[in-house]
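[1] predicted model, plus sequence, below.
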Amino acid sequence: MDTDIVQIPFDGRSIDIEYQWLRAERMTRPLVVFLHEGLGSISMWRDFPRQFCEAGDFRGLVFSRYGYGGSTPRPHAEKWGADFMHRQAREALPALFEALDIGPGRRHGKPWLLGHSDGGSIALIHAASFPDAVDGLTVLAPHIIVEDLSVRSIAVTRETYLQTDLRDRLARHHHDVDSAFWGWNDIWLNPDFRRFDLRPLLHDIRCPALAVQGEDDEYGTMEQIEGIQRYAPQTVLLKLARCGHSPHRDQSGALTAAAVAFINTHTSNIK
């Protein structure tokens, strides 16, 4: 897998962000930016972004956030605060878009954001904070509040990381797997993170939104997407049977068909 590196300013220093363009030559088609989950990276998406872009005849941008994949690792002594997703949405993502010439009036135009789990939450925060900067959202198993179910499952994941081969499997996808895992796990299990709540922001989202949740999601209930629709009533819900926390793996066909149709119906980038 060939990826590139771009440097962006973040937290008073320059950091490397690993990224990959997909079908970049399709300049008249919508651009979909993929935002990965809390333990994700470019390679953790596997083939889904490319297959999704081919199905919709879209362009794509996949990247690994700070601390993940081939991007600059989080120093082990650096502890993320309860606002870590807000900072990614309001500081790191705009800096990346500027560096890659994405956004209104720029070469690559306004993107669609497709985010999974933490990446879905970051997409929601970005769209609420910069309502004119995105064409639309597709969020898969996003978090708008911290539920007991989420905390219990993340605590189980901690034990799995310590006691099984999960660390070795994740290490294939991150330059510093312990940095990636503990950055995510420590803040999610920090009692201060219980105050994480996106509901006050959601009414600022003006773009079309498709919110997707699996009926068997072990990290969140349907309240996570139903809550989005209450505050942003233009949101369309997709509830998938026989689907856990990763709709793009468990129900890839159903998700792709629905999301491609949604983007093609609502995007302003089709020419």
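    Yep, it's here.

[2] could you use CA atoms for every contact and neighbour count after this?
    OK.

[3] the closest residue in space to residue 147 that isn't next to it in sequence: neighbour count?
    Nearest non-adjacent residue to residue 147, counting by C-alpha to C-alpha, 6 or more residues apart in numbering: residue 220, 6.8 Å away. Per other C-alpha atoms under 10 Å, the neighbour tally for residue 220 reads 27.

[4] want to compare, so here's the second one:
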Amino acid sequence: MPPPETRLFTLRTMAGAPRIELRRIAANPGCGTADAGQAVIVFLHEGLGSVAAWRDFPDRLCAACGLPGLVYSRPGYGRSTPRVPHEHWDARYLHTQALEVLPALLGELGIRRPWLFGHSDGATIALLHAAAFPGAVTGTIVLAPHVFVEQKALDGIARARRAYEAGPLRERLARVQADPDSAFYGWCDAWLAPAFRAWNIEADIAGLRGPLLAVQGEDDEYGTLEQLDRIARSAPHAERLVLPHCGHIPQRDAAQQVIDAARGFIARHRGA
């Protein structure tokens, strides 16, 4: 099956007017739950992700929920404007995406009160955005989120760097990134910088009030369940799902369980 078509959208309200690769998913009226005016599910990819890296998961989730979707590649990823060579993303690069890029994109596309669905770095962006703009989000689902830095994550990223520079990982990323060096070194160098060890967003997300589902695999290679524990301290109302025999990519390792959980979560909180 050929990859779905994407388009480049110029984000005119941002400095430099970056091009954003995006794909819209139409609601499926055949499932019986689609409703005119229902909120869009916005998919926020991981640190090495892109529109293409999601594969068909967004289509499956949107079909199950009867909702439209938006999948996009952040600047530096996919076919979006690449990172400038030698540009270093600082410890607030996820804040920039959550507080500047995402609001600008949603505003220019006319998307109001979306459901946010984020994975890994994208989960962190979702948490930051939902906390900062509580009235602008219907609900938030996060997979393998990061709210503080664990040595396990740094060790995993160091392994990824060795695999990338040895060749195989770069070849795999080239299938979903127009400029794999842009995506990989932007992410890797930010996380492995000494200043990033103190990175922590617990205070930033203390204002989370809307519906929140946090999901993590028991065998996550980049984090422990302490991530979910700390989210619960900041947002005691958060729902929690721990998946056995599942690694850092629940939408791949336990796709149907994630879809079922997300569909139930959205159904419970529609109209909240």
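    Thanks, I have it. Note that the coordinates shown come from a computational prediction; the quantities given were computed from them, not determined experimentally.

[5] list the TM-score for the superposed pair.
    Overlay of the two chains. TM-score (TM-score structural alignment, normalised by the length of structure 1): 0.94; 263 aligned residues with a C-alpha RMSD of 1.3 Å.

[6] can you tell me what the residue nearest to residue 147 of structure 1 aligns to in structure 2?
    In structure 2, residue 220 of structure 1 lines up with residue 223, judged by TM-score structural alignment.

[7] just residue 168 of structure 1 next, same as before
    Residue 168 of structure 1 maps onto residue 171 in structure 2, by TM-score structural alignment.

[8] tell me, what residue is most central in structure 1?
    Closest residue to the average C-alpha location of structure 1: residue 119 at 1.9 Å, with C-alpha atoms, centre = their mean.

[9] which residue range of structure 2 does the helix or strand containing it align onto?
    Applying DSSP states H and E as the criterion places residue 119 of structure 1 in helix 118-129. Helix 118-129 of structure 1 corresponds to residues 121-132 in structure 2, going by TM-score structural alignment.

[10] distance from the matching stretch to structure 1 after superposition?
    In the superposition against structure 1, stretch 121-132 of structure 2 averages 0.3 Å from its aligned positions (mean C-alpha distance after the TM-score superposition for structure 1).

[11] now stretch 254-265 of structure 1 on structure 2. Mean distance?
    Compared with structure 2 after the fit, stretch 254-265 of structure 1 shows a mean deviation of 0.7 Å (mean C-alpha distance after the TM-score superposition for structure 1).

[12] that stretch corresponds to what range in structure 2?
    Under TM-score structural alignment, the match for stretch 254-265 of structure 1 is residues 257-268.

[13] can I assume the match of residue 168 of structure 1 sits in a helix?
    Yes - Residue 171 of structure 2 sits within a helix when classified using DSSP: H, G, I helix; E, B strand; the rest coil.

[14] what number of residues are in the vicinity of it?
    13.

[15] who's in contact with it?
    Listed by C-alpha atoms under 8 Å, 6 or more residues apart in numbering, the contact set of residue 171 of structure 2 is empty.

[16] redo that, cut-off 10 Å
    Residue 171 of structure 2 sits next to 164, 177, 180 when contact means C-alpha atoms under 10 Å, 6 or more residues apart in numbering.

[17] can you tell me what the last one aligns to in structure 1?
    With TM-score structural alignment as the criterion, residue 180 of structure 2 lines up with residue 177 in structure 1.

[18] which parts of the stretch 1-150 of structure 1 are helices?
    With helices called from DSSP state H, counting those that start in this stretch, the stretch 1-150 of structure 1 shows them at 48-56, 84-87, 93-99, 118-129, 148-163.

[19] of all the ones you listed, which lies closest to residue 203 of structure 1?
    With C-alpha to C-alpha, the closest approach to residue 203 of structure 1 among these belongs to helix 118-129: 7.5 Å.

[20] that closest one packs against which elements?
    Judged by 3 or more C-alpha pairs under 10 Å, 6 or more residues apart in numbering; DSSP states H and E, the packing partners of helix 118-129 of structure 1 are strand 31-35, helix 84-87, helix 93-99, strand 112-116, strand 136-140, helix 199-202, strand 209-214.

[21] for these, give me JSON lines that also has distance to residue 183 of structure 1.
    As requested, these are exported to JSON lines (distance: least, C-alpha to C-alpha, whole Å):
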{"stretch": "strand 31-35", "distance to residue 183 of structure 1": "17"}
{"stretch": "helix 84-87", "distance to residue 183 of structure 1": "10"}
{"stretch": "helix 93-99", "distance to residue 183 of structure 1": "18"}
{"stretch": "strand 112-116", "distance to residue 183 of structure 1": "18"}
{"stretch": "strand 136-140", "distance to residue 183 of structure 1": "21"}
{"stretch": "helix 199-202", "distance to residue 183 of structure 1": "24"}
{"stretch": "strand 209-214", "distance to residue 183 of structure 1": "25"}
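
[22] got the ones you listed as CSV, with mean neighbour count and distance to residue 249 of structure 1 columns?
    Compiled in CSV, these are given as follows (neighbours: other C-alpha atoms under 10 Å; distance: least, C-alpha to C-alpha, whole Å):
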stretch, mean neighbour count, distance to residue 249 of structure 1
strand 31-35, 26, 14
helix 84-87, 18, 23
helix 93-99, 17, 25
strand 112-116, 26, 11
strand 136-140, 28, 11
helix 199-202, 16, 27
strand 209-214, 26, 11
